[in-house]
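Trainee: Would you be able to build a 3D model of this:
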Amino acid sequence: MNTQMFRKSAIAIAIISACTFGTGPVFSAEESEEVNQDMEVIAVTGSRIKRQRETPSPVQDLDAEALNQTGSLSLGEVLQTLPSVGSSLNGNGSSGTSHGTSSLNLRNLGANRSLVLVNGQRWVNGAGTRGFRDFVDMNTIPQAIVNRVEVLQDGATAIYGADAIAGVVNIYTHSDFVGTKIKTYYGQSSEGDRESVNLDLLWGKDFGDSNLMFAASYSDQKPVYTQDRALTAVPLNGLTSATPEGLFREDGLAGIVDFDVPAGGITRDAGIDGSDISNWRATTSDDKYNRYYNNYVVGPSERTALYAQALVPFDNVNLRIEALYNQRKSDQQFSEALSAVRGSRGFSIANDPSVNPFGVEFSGSDFRHSAFFRDNGYRVNAQDVETTRLGIGLDGEVGNDWSWDAYLSWAQNKGEFTSNNQMHLDKLALGLRACDTSDIEGDVSDLAVGCVPVNLFNPLTDDMVNYINFTGHDKNEASQVDFTLNATGFLFELPAGDLAMAVGIEYRKEKGEDTPDSVISSAPRLNSYRTTSSSPRLGTVGEYDLKEAYIELSVPLLEGEPMAEYLELSLATRYSDYSTFGSTTNSKAGVLYTPTEGLSFRGTWAEGFRAPSILELFEGQRVTFNPVVDPCAEDKSLPGCTGVPESYQQEDSNVQITTGGNNLLQPETSENTSFGLIYMPTFFDDFSITVDWYDIDIDNTISEFGSQNILDLCAYTNKNCEVITRNSLGEIDNIVDGPVNINKTSVSGMDVVMKYGMANQTGEWDFSVNVSKLNELTEVSTLSDGSTQEVDLVGTAASRESYPEWRGALSASWKHNDWFAAYSARYIGGTTEMVSNEPRDIGSVTYHNISGGYHFDNGLSFKLGINNVADKQPPSSFTNKNINFDQNTYDPIGRFFFVQVDYKL
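Mentor: Sure thing, here's the model as predicted:
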């Protein structure tokens, strides 16, 4: 019998049996109240059942004080410091895929395998440059509304549905808040940059039995530039040979200039008149340019949020209404546009003095121009993302044993993205022809309007810039409609306690639409490369819906027995029906065992899945660049290299890759197991330690086959070569790649959380230690020959990803009368990166933070803090080219001072 099928059947039978058999008496209201009067009943992330005890699943709780200890203005920024969170997107850098978003990467399994809830309800996926996201952008959740956070470090698909493979982050907003609270904040780095201001307002009032709450928040954080940090001032992989003055390569130059023309071509010095041929010289190794000067180490971000909440009780029902609006503005600053002018791309420069001082036409495959268009200005990609969410909920009780809740929400992330100071390459091509359209086939009258001859051999004039400058406008949005109905209560009494159950249904619809700029995506008319310097892509339109039902049981087996103070079995199963791929059933089982007071053991086994996202299913094709090694450059006799010229050599490792969606994708499936202990010694007050081990195996991992694998597959087997396009010189023009269910992923490790609190004449003290050890992170990849390769990533580092074996966090807080202080430390273990096939060690990093302040009698409080006290900079990395460090793992700001003033009525 299939093992997986047997497990599903066994759990389903157990759940049905527990619901069907046993006809013992149901507690009356009076009996239930008597039994439970000394036990607090609470809802805990990882279970829909309101419980009186710990759950079998490991849950970490962070209160408002812990979330605000370091004065962070971003909820994502705070949660990314948890040791169980791996490399995550943030505001660091201009290159990469963040573009102002903030993600949570639990267990190093990716943000799209970490489920984010707010008050137990799903949050809408984010919007992002070059297409919407398939994960929650934490910057769409304003920190001002957050009261506490629970992090479930276990699979929870059976309870919450898809995407909860690595865990669940449940964010709780303030509820029944009464009063007024104002927070003002100012911070700045020790280098005088990263100025940050914040203003939060929280107001609540009771109107009879009803409560109305309103929150408003504004934050503005300025950038840090590459030249202002020693680590990022100059790229470790060297400067580029293209310069603003320009490098020109053309065989015909040898007969024009009076010196030998090297392979690098000719250039001129800055500020020298290029219209005089005698001012041109041969290029040398000193002709270099730092294209990353004035880029961002940390990007700017401006966020504004409004939130309103109304709680209205009726006779038997409570009404909850929520409304949120959040706006985030951010941008990334890049080098000036790099010239795309090459004869092989259809460009030519007319023999016209207005555009060319050499007296000959430049054209043909040998002609090439390399330069950064400094006069066109820095390229700035700006985002304006608006999040709107409306929710309405009802909840009530049936007797004293059962409660129910229903919630309906609509949410949308809508983004507008502007690409400033790009270049219109067709207009550039026409300008290089001195605006001559006489030999052009087709209608280019729109390009000819206002045409200005463009001279690349001197600085561009304002008229030239105004003609060829291009601003792109993209739009995308992700929306969600979600309805849930849940009920939980006691079925009947067992000898060890109440058999509790939760049941529920859910309907959800997800939509996504990405509309790229029509000019960027249009076919070029005067060159064979692109219409603009921005990457073209097709738009994306997609949607799916799903219907789900679940049941969860809490079965007490023993209580008050020798060596069995308490024993509980938890069971859950969930049926999901997707419009895209069909149905799936996933189950979970857990055990909580307390042999004696103060000591408990817990364990869980869970199935999980992640549904293919709208992006993975329906994404329109887009163009990007990846570094590859072309086998045909070394051996033209390989089966897939027929037709590649013998003279071909690969000059540029970065080649164009076109990616898109795959509507035949199936879900990723997972199996999670965890076990641990909870120790709270009765002889040691306010001390606890939890130790949990986990193991997660994912099958059918959705990933791209990989451009390098595609090249190898074609070259060595002559298969799938149709997705590779080469020009007449043998150079790779494009590789088509896309997602497939092809790989496997496994991760295992251990978490330790220790807490201790005490109070004496010196004050109240609280200490906590949180440590995560990564034992295994294995990726099984399919290779180009169909075989598989298993790679364990523990202790390694790659581009924007680090997998240290150890991560840790320490915090200590003190209160005495009206004084308070706190200390925290964050540890990121060492890793090893491969540089030129040689291992290179990246050392461990520890960040230290301190803060302290005073509460005045009039409701005013003052707080002063220093983050990264030792001014620790990220370790250098040659793998993370250009910015020189892993921007998704480390803090590049350095020492940071902040002051915070709160006022509470």
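Trainee: Please count neighbours and contacts with C-alpha atoms only from this point.
Mentor: OK.
Trainee: from what I can see residue 122 touches residue 116, true?
Mentor: Yes: using CA atoms under 8 Å, residue 122 is in contact with residue 116, at 6.5 Å.
Trainee: So which of these two has more stuff around it?
Mentor: Between residue 122 and residue 116, counting by other CA atoms under 10 Å, residue 116 is the more crowded of the two (28 against 20).
Trainee: Next one: the more buried one from residue 151, what distance?
Mentor: Using CA to CA, to the nearest Å, we find residue 116 at a distance of 9 Å from residue 151.
Trainee: Which neighbours do these two have in common?
Mentor: 168, 169, 170 (CA atoms under 8 Å, 6 or more residues apart in numbering).
Trainee: wait, what's in contact with the first one?
Mentor: What that stands for is residue 168. By CA under 8 Å, 6+ apart, the residues touching residue 168 are 45, 46, 114, 115, 116, 117, 151, 152, 153, 154, 155, 156.
Trainee: what number of residues lie near the closest residue to residue 622 other than its chain neighbours?
Mentor: Nearest residue to residue 622 in three dimensions, chain neighbours excluded: residue 537, at 3.7 Å (CA to CA, 6 or more residues apart in numbering). Other residues near residue 537 number 24, with proximity taken as other CA under 10 Å.
Trainee: related to what we said a few turns ago, which of the contacts of residue 168 lies closest to residue 323?
Mentor: When these are compared for distance to residue 323 (CA to CA), residue 117 comes out closest, at 15.7 Å.
Trainee: isn't that closest one right up against residue 173?
Mentor: No: contact criterion CA under 8 Å: residue 117 and residue 173 do not qualify, at 11.0 Å.
Trainee: Second chain to compare with the first, below:
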Amino acid sequence: MSVRNTNRLQRNTLSVALLSALLLTANAAMAQETTETKPADAQPTGAASEKKDEATELGAITVTGSRIARDTFNSVSPVQVITREESTLAGFASTASLLQGTAVTGGTAQINNAFGGFVVDGGPGVNTLSLRGLGASRTLILLNGRRVAPAGSRGSVGSADLNVLPNAMIDHVEVLKDGASSIYGSDAVAGVVNIVTRDKVNDLTVEAQYNVTEDGGGDETRYSLVWGQTGDRYDISASFEAYDRNELTLGDRDWTRCNTDYRRNLAIGDFWGSGDTIDPITGKPKCYPITGTGSNGVTINTIGTNNITGVAAKGATGTVFNRWRPNSAVTTGLVGFEGVGGGLTTNTNIRDTFDPKMLNRSLISPVKVRTAFLQGGYDLDALGGAEVYFELLGNERKSSQTGYRQLSLDYWKGSPLIPANLQASTFQNAPTAITNGPVGVRAFIGFGNDKSEQEVDYWKGTAGIKGDFIWTDWNYDFALSHADSDANYTFESWLTDRVKQSLDVVAGPGGTFVCRNPANGCVAAPALTSAVIGGVLPQAWKDWTFVPVTGSTKYKETTATFNIDGPLFAMPYGEAQGAFGVEYRKAKIDDTPPIDSQNGNLYNLTSAAITRGSDSVWEAYGEVEFPLLSGMSWAEELTMNVSARLTDYDSYGSDTTYKIGGLWTPFNWISLRGAYGTSYRAPALFEQFLGATSGFLSNQNDPCNNYGADPGSIRAANCASEGLPPNFVATQSVQVLTAGGAEAGLKAETSKNMTVGVILQPELSESIGDISFAVDYFDIEVDNGVSRAGATNILQLCYDDPDFRAGGGFCRLVDPRTPGSNALTVHDSYVNLATDKVRGYDFTLRYVRDIGPGTLRATTEITHYLEQASKLFSDDPLDDVNGTINNPEYSGTLDVAYGMKNWKIRYGVEWVGAMQSYDFFGLNGETDPRKLYVKDYFTHNISGQYNFDTWEVTAGIQNFTNATPPSISSGVYNRVGNAPLYSGYDYVGRTFFVNVSKTF
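Mentor: Just a heads-up that it's a prediction; the model follows:
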């Protein structure tokens, strides 16, 4: 977006009329005034009485997407402008929520506070922005035209964290949904977002906002102070804010309290849930089954043995079992236990799989954010009317997540901790990480809740000087900036060596057991009893084996830029304008995982090596704009813009990008614009230098677990082809091998981007009102993409592939099963393989009319994707996921506002279109037992605002119909409850908000 003549353009005062004109021609047509100062008698934004010719009194401005100042209203590339007033009226408590909404993202999935329990780049608690669904690393975030450096925790920090933005000081946000690497360099592939702060503040404003959910949990509070003072030669302003969000747990919402298979049984009734697993104990559908991805149950209250003859539990079949549940009433066979698995027809879900503590897990993770911002400038009255300026941003984030852990505790063959009637059992002949020999009994224990915490300190300082260059009509701008993210992350884990030491026991006094090796205060593991199997574990043993471990992540970025812009030479219809500059940027990452993680000493968790590396780049760019025609018949304006950038990275060498665009206005009521160019993305530091990691997924992630429950499916056929029985249950974890790609010669991504648009502004009578319509076609293709598909996704895509191992594809990343144990190994490192392609249309329709004492403004925006396709290998076909679950083909917003005197009333709608995945997987939706479709999803919002004297009060309701997320079946997509894990749905529900501000 625009680095515009960075500081100069952001200091301009824009009138309501000018921004209305921009709104009418920009793709997102949402602009309002962008400064705190305006004429005392100004109409509400977009008032029909505002005359377009008023803008001619203003000087040139810079449109996001270009560094050249223009004195026309139309931009070559589509730009969306969202003001602070709009954000407040809509009830957003943070800029992160605003940017991740449908109006900006077009319905594509975003990483927000609902992803705390998942592995994401930037670590838990991070909030990022992905435009066009191409990922956060392909969206550039700017603050006042300068890059916002990455922040976060763990080794995969590579994108800006929206939590660091100074919400209280933000004036407006500009969104360019167009590739712009020739203007801004790396990462500007899908678009650029520029956050512009307030300017020339001359008062003190105190603001408070409270968003409270009707059903409890997830409440948000924000308090802020903004102060500023302006003199003849200086201006200075500052802000401080505190933002808190409470935890929302799975137990806080009805739709997350019972996670089921959500399937249908066509033989008994064509309704969803009729095919769910029935708990034989309750006779009702089982909450939290373990039938596949999206079902969150785990085996608990159970032991594993070799095949033993015994008594079947209710619902189990057969007489031979290898999974057992304590039952004191059983006096034959395996005394004290009933069989819950191992028979040819016994469903895995006969076992206990649900613990009420699972509902304590975070649905929305809590966070505390503190942000301070200081900016100022001083006119030197020298060096070409130079102004020295500075910005200082400081931010602290404290976030946490509550999880749930299962403990698989292996008791050694022959251990005195095993009761007499189980001494003959041999669960596994091979040793495990916590045994020195064969495993006699494995206990599947519901351990309970665990905590993860992150504390991220971020600061960014900028100092610069700008003014008139050597030539009177040229401007210069030189700036230095440095950003530093320093994070500590803590999570709880069993230490493998301690668990192993605690299991090696000898008899102690009074019939107790003590560690054979008492070093380091060893506490003996508990003897295997029904209570232990049920999760009742000695506190002393838990405290010694299950401990918090802490790692640290540091990310530093230093940037120096020098830009000049001004007129180049005269042409028949105006002066050619130019902008040129150079930039140097250096970044460094240093992630040091906990020492036990580095040493592979975290039981049933991944190991991680140190991620450490740096990279630097020199860049030079040039942009020229030519006024080819003006004021002529069929050519009110014809302008061409050309830009190019030369980049030289220390890591991968040099590259060039370019962009050619044009704007043609044949008549004053219609404009056509178009642009074509190339972009690139240098590999993020973590993609280059991620420390080699050998980790593990739970054995429950094996796609073939109990595959016989889905007879006739592609997955069942593939699992059977490997010689696995229908009731196969993996006993080995899935090994995942991951590493950065620097040593393998990882290169930059390249992309092509085309945008073509039409803007219609018919001149109508005041009785009809003002109507504006814009449509923009976009086409982005990324080649040589840096990709890491994710181990779970790789396994699912491999085993759901009709060609399976014969067809290549994702199965190339899955090694053949290990003979004997049938263990799986997945390779999931960063490589240059992927191709991503996105095509579609953005539509904007705006209507403005004076009605009664006020003005009505209605804006609707719709994004229609034609293609959202990708492939991992060059010889693979493109997989188009457009319209599948989590990838809507259509999305849109409607915003209707009426303003009169001191009042504003708003009604808003966000829409995510219907989606289905049957066609993508080659399934028949009429006969398949799984629900893989969702209907159109709407949320409705209403609010009002009143201004009096120095007070402003805004109140409203978000999602006032209390729309809950739709349900899909388990086994294909990650879910929350029975709903897709997808940011386009509202997990919180009906929310009431109030915002009060007072200016002194």
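Trainee: Does anything pack onto the longest strand belonging to the first structure? Which helices or strands?
Mentor: In the first structure, taking DSSP state E as the definition, the longest strand is strand 469-494. Counting contacts by 3 or more CA pairs under 8 Å, 6 or more residues apart in numbering; DSSP states H and E, strand 469-494 of the first structure packs against strand 402-423, strand 497-515.
Trainee: And it, how far out from the chain middle?
Mentor: Distance of strand 469-494 of the first structure from its chain centroid, counting by CA atoms, centre = their mean, to the nearest Å, is 18 Å.
Trainee: check the fit of it onto the second structure and give the mean distance.
Mentor: With mean CA distance after the TM-score superposition for the first structure, strand 469-494 of the first structure departs from the second structure by a mean of 1.1 Å once superposed.
Trainee: Please enumerate the helices of the stretch 401-550 of the second structure.
Mentor: Along the stretch 401-550 of the second structure, counting by DSSP state H, counting those that start in this stretch, helices occupy 496-503, 530-533, 539-545.
Trainee: can you put those in CSV and add distance to residue 567 of the second structure and mean neighbour count?
Mentor: Shown next, in CSV, are the helices of the stretch 401-550 of the second structure (distance: least, CA to CA, whole Å; neighbours: other CA atoms under 10 Å):
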stretch, distance to residue 567 of the second structure, mean neighbour count
helix 496-503, 68, 22
helix 530-533, 79, 18
helix 539-545, 70, 15
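Trainee: so which of those helices comes closest to residue 683 of the second structure?
Mentor: Among the helices of the stretch 401-550 of the second structure, helix 496-503 comes nearest to residue 683 of the second structure, with 34.7 Å by CA to CA.
Trainee: between that closest one and strand 546-571, how many degrees?
Mentor: Using axes from the mean of the first three to the mean of the last three CA atoms, to 10 degrees, the inter-axis angle of helix 496-503 of the second structure relative to strand 546-571 is 170 degrees.
Trainee: Could you find the counterpart of residue 667 of the first structure in the second structure?
Mentor: Taking TM-score structural alignment, residue 667 of the first structure has residue 748 as its aligned residue in the second structure.
Trainee: Quick one: the strands in the stretch 801-950 of the second structure, in order.
Mentor: For the stretch 801-950 of the second structure, the strands defined by DSSP state E, counting those that start in this stretch occupy 825-827, 831-851, 854-871, 879-880, 890-900, 903-912, 915-916, 933-934, 937-948.
Trainee: Let me have these in CSV, extended by distance to residue 472 of the second structure and mean neighbour count.
Mentor: As requested, the strands of the stretch 801-950 of the second structure are exported to CSV (distance: least, CA to CA, whole Å; neighbours: other CA under 10 Å):
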stretch, distance to residue 472 of the second structure, mean neighbour count
strand 825-827, 60, 23
strand 831-851, 40, 21
strand 854-871, 42, 21
strand 879-880, 54, 16
strand 890-900, 44, 22
strand 903-912, 45, 21
strand 915-916, 58, 21
strand 933-934, 61, 20
strand 937-948, 44, 19
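Trainee: got JSON lines for these, with distance to residue 563 of the second structure too?
Mentor: Formatted as JSON lines, these follow (distance: least, CA to CA, whole Å):
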{"stretch": "strand 825-827", "distance to residue 563 of the second structure": "45"}
{"stretch": "strand 831-851", "distance to residue 563 of the second structure": "32"}
{"stretch": "strand 854-871", "distance to residue 563 of the second structure": "35"}
{"stretch": "strand 879-880", "distance to residue 563 of the second structure": "41"}
{"stretch": "strand 890-900", "distance to residue 563 of the second structure": "38"}
{"stretch": "strand 903-912", "distance to residue 563 of the second structure": "40"}
{"stretch": "strand 915-916", "distance to residue 563 of the second structure": "46"}
{"stretch": "strand 933-934", "distance to residue 563 of the second structure": "50"}
{"stretch": "strand 937-948", "distance to residue 563 of the second structure": "41"}
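Trainee: Quick one, which of those strands gets closest to residue 251 of the second structure.
Mentor: Residue 251 of the second structure lies closest, by CA to CA, to one member of the strands of the stretch 801-950 of the second structure: strand 937-948, at 22.6 Å.
Trainee: Highest neighbour count among the contacts of residue 168 of the first structure?
Mentor: When neighbours are counted by other CA under 10 Å, residue 155 leads those with 35 neighbours.
Trainee: That residue looks like it's in a strand, true?
Mentor: No: judged by DSSP: H, G, I helix; E, B strand; the rest coil, residue 155 of the first structure forms no part of a strand; its state is coil.
Trainee: Trace it over to the second structure, please.
Mentor: Looks like residue 155 of the first structure aligns to residue 179 there (TM-score structural alignment).
Trainee: List the residues that contact its match.
Mentor: Going by CA under 8 Å, 6+ apart, residue 179 of the second structure touches 188, 189, 190, 191, 192, 677, 678, 679, 753, 780.
Trainee: Next, count neighbours for the counterpart of the second one in the first structure.
Mentor: Going back to what we said before, that points to residue 189 of the second structure. Aligning on TM-score structural alignment places residue 189 of the second structure opposite residue 165 in the first structure. Neighbour count of residue 165 of the first structure, defined by other CA under 10 Å: 33.
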